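In: got a structure for you, letters missing:
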């Protein structure tokens, strides 16, 4: 299942890329864009359906969200959003802004573990697909 992306969100996504939070900038600059940890491409402030996600690796269907203090008041909206993204096959990891800023190594370790799990799932799915073919 895939979702059309809302073209009307493009200016907002561009603006969010320019004026992101300290945690988003740190994770992007020092970890994701540099590809120093993983060989996967991540996109920043990416539109999926009617939502803009902080970071996405489309190959692994992995979304990373950095939640600031204002984000915690939106728990119902976040739940609906997360359900939608998961219905498309995405795995969503959420990190508090303060965790990204002050304990980036812990965040990298958690992302690394998720990537390993997703790689294994992809490998298992491929093995199953080939074992079922005549």
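Out: Right, received. Where do you want to start? Owing to the predicted nature of the structure, the values given are computational and were not obtained by experimental measurement.

In: contacts and neighbour counts: CA atoms only from here.
Out: Noted.

In: mind listing what the residue most central in space within the chain touches?
Out: In the chain, the C-alpha nearest the mean C-alpha coordinate belongs to residue 63, at 1.6 Å (CA atoms, centre = their mean). By CA atoms under 8 Å, 6 or more residues apart in numbering, the residues touching residue 63 are 53-57, 90-93.

In: now do the SS call for it.
Out: Here residue 63 is strand, with the state taken from DSSP: H, G, I helix; E, B strand; the rest coil.

In: from residue 130, how far out is it?
Out: According to CA to CA, to the nearest Å, residue 63 stands 28 Å off from residue 130.

In: strands of this protein, start to end?
Out: Using DSSP state E, the strands of the chain run over 43-48, 51-57, 62-67, 91-96.

In: the structure to be compared is supplied as follows:
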């Protein structure tokens, strides 16, 4: 687990922590063996990964995402630049991903 988050990770955590985004609970730097996840909302099985340019066309990320999806998670990848410069757009993208999952869950209950 990293003890020094990037500036974008720090900013996103300030927006997500303490159920600040729509009452959804997120955890950061969460181990989901064999990986460490940037942010996760376990209730809706949503993983949010913060990516810099080193992640463009990365085969490791593809393999990792495939494994996490096989475990029932949905992955949303956000670019550092977007987090730093488009806070509203980033939060809207997360909410859309959560609401889609929330709507699907409520249909299963009904």
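Out: That came in fine, so what should we check first? Quick caveat: nothing in here was measured; it's all calculated off a predicted structure.

In: how alike are these chains, TM-score-wise?
Out: Taking TM-score structural alignment, normalised by the length of structure 2 as the basis, the two superposed chains have a TM-score of 0.94; 110 aligned residues with a CA RMSD of 1.1 Å.

In: rewinding a little: which among the strands of structure 1 is found nearest to residue 33 of structure 1?
Out: strand 43-48 (8.4 Å; CA to CA).

In: onto which residues of structure 2 does that closest one map?
Out: Mapping strand 43-48 of structure 1 onto structure 2 (TM-score structural alignment) gives residues 27-32.

In: pull out the buried positions in that stretch.
Out: 27-29 (16 or more other CA atoms under 10 Å).

In: how about the residues you listed in TSV, adding distance to residue 98 of structure 2?
Out: Output for the buried residues of stretch 27-32 of structure 2, formatted as TSV (distance: CA to CA, whole Å):
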residue	distance to residue 98 of structure 2
27	15
28	16
29	19
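
In: pick out whichever of these sits closest to residue 84 of structure 2.
Out: For the buried residues of stretch 27-32 of structure 2, the nearest to residue 84 of structure 2 is residue 28 (17.9 Å; CA to CA).

In: could you check how far the closest residue in space to the closest one that isn't next to it in sequence is from residue 70 of structure 2?
Out: Closest residue to residue 28 of structure 2 apart from its sequence neighbours, by CA to CA, 6 or more residues apart in numbering: residue 39 at 4.4 Å. Per CA to CA, residue 39 of structure 2 is found 18 Å from residue 70 of structure 2.

In: ok, those two, which is more surrounded?
Out: residue 39 (23 against 10; other CA atoms under 10 Å).

In: that one: what's it in contact with?
Out: 26-30, 47-49.

In: from residue 110 of structure 2, how far off is residue 75 of structure 2?
Out: Residue 75 of structure 2 is 26 Å from residue 110 of structure 2, by CA to CA.

In: what of residue 104 of structure 2?
Out: Distance from residue 104 of structure 2 to residue 110 of structure 2, by CA to CA: 10 Å.

In: higher neighbour count, these two?
Out: More crowded of residue 104 of structure 2 and residue 110, by other CA under 10 Å: residue 104, with 12 against 5.

In: show me what that one aligns to in structure 1.
Out: Match for residue 104 of structure 2 (TM-score structural alignment): residue 121.

In: what does residue 75 of structure 2 give?
Out: Checking TM-score structural alignment: residue 75 of structure 2 goes with residue 92.
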